[in-house]
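Chemist: task: produce atomic coordinates for the following.
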Amino acid sequence: MYKVLRSILFCFDPEWVHYFSMNGLKFLCRIPGIKKLIVSGFKPQRSKPYEFLNLQFPNRVGLGAGFDKNAKYLNELEALGFGCVEIGTVTPLPQAGNDKPRLFRLPKDKALINRMGFNNDGVEAVTARLKAWQQRQSSVVNRGLTDSPLTPLHSRLIIGGNIGKNKITPNEDAWKDYEKCFLALHDYVDYFVVNVSSPNTPGLRELQEKDSLRKIFAQLKIKNEELKNKKPILLKIAPDLSQEQLDDVIALALEIKLDGLVASNTTISRDGLTTHNSQLTTIGSGGLSGLPVKARSTEIVKYIHQKTNGQIPVIASGGIFTGADAKEKLDAGASLVQVWTGFIYEGPGIVKNICKEISNIQS
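Modeler: Sure, this is the predicted structure:
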């Protein structure tokens, strides 16, 4: 069914399709009884809650940052069965991002190229939506509404906050942007991910150097200690790190007792693609995600796990389309997996299918 729909949707601009599809789902979920039907159709039946970062995740399949940048679709994504949703990347000030077109499909490679550029509504607007979501969830529990997957037998949707710096902020002041987002979102997300690895903000990846990272995390840890409820803080890394850079990140993570790593972001590499070079040239720069990143992502996850004897928890992201893909990441040492490009290609049943396939493989 979805393959037929996908062939139609793929005729249109990817960014337009994204908003059309999610706003359509939002409309449907507002109709009495429809969300309950969606939940019954897509909620994983064979998954168990999983404890990670001292949080109870409904399942081990999450949605990576960049899909719901502004926390507009949490209700709808919850209905599709996601165990967690990472909102953002959020910056202190609203920003439009890079010029359109900025999102491209590579169907032959089951991949996407994006150069979005941290387009988001700014931390103030996102915080307001998260506050409203939190209040609604409390109401759902108190009133015992039946059209929500949130019941005493199921863990609630976990929300991650992916934070970044504004394009206009110089790197020497980047820590201030991360701190602003951290403080604003602190009461409304369950964990944080510091994004210094997107290839679409000029100079951002320079912050992956050890000294820059130490400065950012030193400030965040100070603020985290001052606040009532400490939140886990993770770092999202690029798949393009050299061996030396990766070792530096691991050493720093152990030194400062980082709560975990997300491996990995998109790559600037175009190696091994089936898509013709002329099309890639026309598309231009941007981060590549999807199946071409799968092997490198797994390699990094496995290396981190072995190098640290499992001391640094890892969320795996990159090339996850099936239960076998997810199982590969979990076997490499990941605690959770995140999908994004796989969601576009496999459709709304991806969480249910992955959880079912993992269960079948394990049994």
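
Chemist: from now on I want contacts and neighbour counts done on CA atoms only, so please keep to that.
Modeler: Fine.

Chemist: how near is the most centrally placed residue in the chain to Q338?
Modeler: Per C-alpha atoms, centre = their mean, the C-alpha nearest to the average position across the chain is that of G64, at 1.6 Å. The gap separating G64 from Q338 is 5 Å, by C-alpha to C-alpha, to the nearest Å.

Chemist: need the residues touching each of the two.
Modeler: S317 (C-alpha atoms under 8 Å, 6 or more residues apart in numbering).

Chemist: roughly how far is the helix or strand encompassing K221 from the heart of the chain?
Modeler: Using DSSP states H and E, K221 falls within helix 210-226. Counting by C-alpha atoms, centre = their mean, to the nearest Å, helix 210-226 is centred 22 Å from the centre of its parent chain.

Chemist: coming back round to it: what's the distance between the residue nearest to the centre of the chain and R102?
Modeler: 18 Å.

Chemist: and this one, so I can compare the two:
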Amino acid sequence: MLYTKIFKPFMFSLDAERAHHLTIDGLAAAPRIPGALAMLRSMYGVKPSPELAVSLLGLNFAHPVGLAAGLDKNGAATDGFANVGLSFMEVGTVTPKGQAGNDLPRLFRLPSDEALINRMGFNNEGADAMADKLSRRRNRSLPLAVNIGKNKTTPNELAHEDYRLCIQKLYDCGDFFVVNISSPNTPDLRALQHGDELRLLLSTVREEMDKQAASRAKAVKPVLVKIAPDMTDEQLGYTVDTIAGSGVSGIIATNTTISREGLTHPNRSETGGMSGKPLRDRSTEVISAVYRQTGGKLPIIGSGGIFTADDAYDKIRAGASLVEIYTALIYKGPDVFRELTEGLKERLRRDGFRNVMEAVGSSHH
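Modeler: Purely as a prediction, here's the structure:
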């Protein structure tokens, strides 16, 4: 209520990227303000409940709803985010070297469509700066994923070395890793989703993850691949086949879309990746296709257009074990985590499931 009545109107009066930076700066400062984290927890925290607990990738999640990459690009505000009700979060996308990203303006709201369009272009401070920030993290109870990408100036034939570098610099900082090859805002990045380039990239990533784990005499950390929603059925089939054969731990479906179908807001003409409600059905279709193709054996995190408990539940029933949000947080505020988790509990009870894991992929049975 506080968000929609006071905070959101103020934020929406500002340029979208400025509002984004204010949010991150505020949450980054919260741990230094006496009582701020406790206040966030009492306002937005989600109480653990056994029916929503998820055990996946060797990690424990209090409930299935996390935060997608793109909001906390540098890992600056993880302690603040850990207190607003989410169960895991992705930081990044991070690249080996810091880079400015694309020219401003590059982030646009489409309120009538409940969508965002961004062409940020992996703006971030680089892997060393992120490692420094994450090494100071106080709250380590939430699983944290580091989303990694390549620098804009790195040609695709050398892209695998950028992902290797990110892992080398950040291995100790993340509980799991996400290989981002599906942002539409880095030239030719999506070409890495196919064929030999994808095979080389994933074998390099696996090799480096194994090497880092072995040097610490510990089990290797999980790696997921984030895919685009804009592939044809045939392309998606090949891509999933390659990912499943590479031995990585899972798939995140999906990234933002270049489609503008059904949009009404004037900002629909802006280039970039679109996230939010209009992406909901397509991302659920992709989850369903991935689940079918892999026989439900490859873990899926569902992302794209989740605004309501029904949206989240549809993705879980389609095959996602976890889901993540971004755009809904901008439009609805941190209350959304409580709304989604309470709603999921109601739907599980209605359908006779004792735990959310029982519902995963249930629309296929």
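
Chemist: give me the stretch of structure 2 that the following helix or strand past the helix holding K221 of structure 1 matches.
Modeler: Going down the chain from helix 210-226 of structure 1, the next helix or strand is strand 233-237, by DSSP H and E. Aligned using TM-score structural alignment, strand 233-237 of structure 1 spans residues 223-227 in structure 2.

Chemist: what comes into contact with that stretch?
Modeler: With contacts defined as C-alpha under 8 Å, 6+ apart, stretch 223-227 of structure 2 is touched by 176-182, 193, 243, 248-255.

Chemist: okay, and which of those map to helices?
Modeler: I243 (DSSP state H).

Chemist: out of the contacts of stretch 223-227 of structure 2, which are inside strands?
Modeler: F176, F177, V178, V179, N180, G250, I251, I252, A253 (DSSP state E).

Chemist: which one in structure 1 is aligned with the fourth one?
Modeler: The alignment partner of V179 of structure 2 in structure 1, by TM-score structural alignment, is V194.

Chemist: repeat that for the last one.
Modeler: Residue mapping for A253 of structure 2 onto structure 1 gives A263, with TM-score structural alignment as the criterion.

Chemist: would you mind measuring from its match to K72 of structure 1?
Modeler: For A263 of structure 1, the distance to K72 of structure 1 equals 25 Å [C-alpha to C-alpha].

Chemist: these two: who's more crowded?
Modeler: Applying other C-alpha atoms under 10 Å to A263 of structure 1 and K72 shows that A263 carries more neighbours, namely 26 against 17.

Chemist: wait, what's in contact with the more buried one?
Modeler: By C-alpha under 8 Å, 6+ apart, the contact list for A263 of structure 1 reads K236, I237, A238, P239, S297, I300, V301, V314, I315, A316, S317, G318.

Chemist: pick the one among those closest to T127 of structure 1.
Modeler: If you rank the contacts of A263 of structure 1 by distance to T127 of structure 1 using C-alpha to C-alpha, K236 comes first, at 21.3 Å.

Chemist: where do the helices sit along the stretch 1-150 of structure 2?
Modeler: In chain order, the stretch 1-150 of structure 2 shows helices spanning 2, 8-12, 16-29, 36-44, 78-81, 127-135, with DSSP state H, counting those that start in this stretch as the criterion.

Chemist: which stretches of structure 1 form strands?
Modeler: Counting by DSSP E, the strands of structure 1 are 50-52, 55-57, 61-63, 84-90, 103-106, 111-114, 158-163, 191-195, 233-237, 260-263, 287-290, 314-317, 336-339.

Chemist: could you dump those strands to TSV with distance to H305 of structure 1?
Modeler: Below are the strands of structure 1 laid out as TSV (distance: least, C-alpha to C-alpha, whole Å):
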stretch	distance to H305 of structure 1
strand 50-52	16
strand 55-57	21
strand 61-63	19
strand 84-90	22
strand 103-106	31
strand 111-114	26
strand 158-163	22
strand 191-195	19
strand 233-237	15
strand 260-263	11
strand 287-290	22
strand 314-317	8
strand 336-339	13
